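**Q** A structural model of the following input is requested.
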Amino acid sequence: METTVRLMAIVAALLALMLAAPVLAAEVGFEEVGIPDGAEPPLTAGIWYPTDAPATPHALGNVTQTVAPDAPIAGRQLPLVVLSHGGAGWYGSHYDTALALARAGFVAAAVSHAGDTFDDQSRVLQLWRRPAQLHRLVDYMLDDWRGHERLDANRVGAFGFSNGGFTVLVAAGGAPNLSKIAPFCEVHAEHDLCEALRHAGVDVHFGANVRAGVWVHDARIKAVVIAAPAFGFAFGRAGLSGVRAPVQLWSAVDDRHQPHPWYDEPIRDRLPRAPDYRVVVNAGHYDFLPPCDARLARMRPEICGSAPGFDRAAFHRRFNADVVRSFESMLR
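**A** All right, here's what the predicted structure looks like:
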């Protein structure tokens, strides 16, 4: 009897390990979806996932990705990572990271944040809209996506860059104090943020009217990876006390768009649990975006240029591998 019980325990443990083990996909499936957003137009999102279907090159905006569009989904109990792009980006802004996650057995879903995309900057300073939109993405993926029954609702992570890093921190429990923007810009008028507000004719005191209760949190997010988060100075210790998920934080040494020590460092120093802090030497702010081909580099030199000697393609191979490993560890 004791031997039988012991064998049953071993079998149960092996089954649990098999369910938790990542699915190593032969290929990556992809689809674009519309997500209901109340009275507003549907949000647009991209979803990358493991598949056994053959993949071929397909255009994604100004880049090409090798995927199997609308293919069957491979695997069960798949972990989910939602991605939030930077200001003036779109759901395809971090397609290479999404592809790496899908190849490792994750489902990666990214939303275009309506009002803060490359073709619509009409609500860029209504920052509270972003975490609410990310929340809707998680809702959709776990409840309505055609593959929702293949997801493990207990293993949900979030990745964000720049404004997306801010978004993910809020979604994970952070509460910024935007009234800090005005005194910050009084001292640092030359910073990109403050110059942009001035050129747009926006009163830097706008944050004083933002209620604390406007921020939408999502307790389903169990792991966070952020790179060069925006508005870091707006988070105090109390405002970050609600972030209970483990955090990996990436910082570019030569980030002149969000210069040190007012963005990454306040997050690093004020989180209730010390993050896994990664510093990238010789990198600039936009080096966290995928490498550009020659055509895109001509179109968008401001986001495609890197410092002499910095190999963005090589960095992204390491970066994506580290992000995958981190989510595998944090969502175990």
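**Q** from here on, contacts and neighbour counts on C-alpha atoms
**A** Will do.
**Q** now stretch 192-210: how far from the chain's centre is it?
**A** 25 Å (C-alpha atoms, centre = their mean, to the nearest Å).
**Q** residues in contact with it?
**A** Residues outside stretch 192-210 that contact it (C-alpha atoms under 8 Å, 6 or more residues apart in numbering): 177-182, 185, 188-189, 257-258.
**Q** to compare with the earlier structure, here is another sequence to fold:
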Amino acid sequence: MTPAQTAAPTPLIVISHGNGGDFRSHEATARALAQAGFVVAALTHTGDNWRDQSRATDVAQRPRQLHVLIDYLLTDWAGRTEIDADRIGAFGFSAGGFTVLTAAGGEPDLGRIGDHCIAHPGFYDCGLIAARGAPKTDQTWVHDRRIKAVAAAAPALGFAFTRQGLSGVAQPVQLWRGENDRVLPSPFYAEPVRDALPRPPEYRSIPGAGHFDFLPPCSARLAELAPAICAPTPGFDRAAFQQTFNRDLIAFFRRTLTAPGGGR
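**A** Down below sits the predicted model:
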């Protein structure tokens, strides 16, 4: 997705969806970013999407796939001259939040999963691991130093990040959590990331928001097919929040991906 008007090379934002999603999961956010002047690209993660869950817990594949996407956009995509390769940001939700933090330089300690899931077997991630198998603890992580700013909403496996593990994430980070998140509940996910980052993130804790409120409101068809992600959070206006959320993402990436001399 490209901006409505393009003159000089433009910042790029890549988007990583959550478990079981696809490239359309954050379409409204992608459109808002494009309308604000960014080039935007969202991928569907192989083996972790709504059609195929065969590699849903093979989390090391995700940052590698994001790296491949950026490579493609900068070297092979027909519109590559529109992109300013020195101004690349990444946004991810849930498993996508984990993805962008790892791609930006994070090294999670997956050995922490065992104790976490013994203590919290009913949590969503532990149920997924029980069904699909635990990821290997001796992973080689693919990082992409071209990523200059990161926005992560409700990041999965946040408890796996230590101060040492996030010491390589020196980029500006905007970190979001929903205070009514029952899928990845407090204090095991966003809070460990917040506390371990080497520089304080722009932290947004949203009163009343549930996990899936970081996704846009569902169409009638999607609500029929995926009621778990579409059911309204009682007392919370997802549509109104999405407008605020997108405005804050745009503002964050504008601040952190500013061209030399102050241009967009």
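**Q** TM between them?
**A** Here the TM-score for the pair of chains, by TM-score structural alignment, normalised by the length of structure 2, is 0.95; 258 aligned residues with a C-alpha RMSD of 1.2 Å.
**Q** mind checking which of the contacts of stretch 192-210 of structure 1 land in strands?
**A** With strands defined by DSSP state E, no entry of these lies inside them.
**Q** which of the residues you listed are buried?
**A** 177-182, 185, 189, 258 (16 or more other C-alpha atoms under 10 Å).
**Q** could you dump those residues into a markdown table and include distance to V202 of structure 1?
**A** Listed next are these as a markdown table, based on distance: C-alpha to C-alpha, whole Å:
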| residue | distance to V202 of structure 1 |
| --- | --- |
| N177 | 17 |
| L178 | 14 |
| S179 | 14 |
| K180 | 15 |
| I181 | 12 |
| A182 | 11 |
| C185 | 12 |
| A189 | 13 |
| Q258 | 19 |
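**Q** all helices of the stretch 1-150 of structure 2, in order?
**A** Assigned by DSSP state H, counting those that start in this stretch, the stretch 1-150 of structure 2 shows helices spanning 27-35, 61-75, 95-103, 113-119, 124-132.
**Q** thinking again about what came up before, which of the buried ones among the contacts of stretch 192-210 of structure 1 sits closest to L169 of structure 1?
**A** Relative to L169 of structure 1, the closest of those is N177; by C-alpha to C-alpha it sits at 13.0 Å.
**Q** let me see the contact set for the corresponding residue of structure 2 for the closest one.
**A** Counting by TM-score structural alignment, N177 of structure 1 corresponds to D109 in structure 2. For D109 of structure 2, the contact set (C-alpha under 8 Å, 6+ apart) comprises 137, 160-162, 165.
**Q** equivalent range in structure 2 for stretch 301-309 of structure 1?
**A** Mapping stretch 301-309 of structure 1 onto structure 2 (TM-score structural alignment) gives residues 227-235.
**Q** distance of the aligned partner of G242 of structure 1 in structure 2 from G105 of structure 2?
**A** If you follow G242 of structure 1 across to structure 2 using TM-score structural alignment, you land on G168. According to C-alpha to C-alpha, to the nearest Å, G168 of structure 2 stands 5 Å off from G105 of structure 2.
**Q** contacts only, for G89 of structure 2.
**A** Residues counted as contacts of G89 of structure 2 (C-alpha under 8 Å, 6+ apart) are 11-14, 147-151, 253, 257.
**Q** what of W141 of structure 2?
**A** 60, 63-64, 102-103, 107.
**Q** out of those, who's nearest E202 of structure 2?
**A** Closest to E202 of structure 2, out of all of the contacts of W141 of structure 2 and judged by C-alpha to C-alpha, is T102, at 17.8 Å.
**Q** give me the most central residue, structure 2.
**A** The centre of structure 2 sits closest to G92, judged by C-alpha atoms, centre = their mean, with a distance of 1.0 Å.
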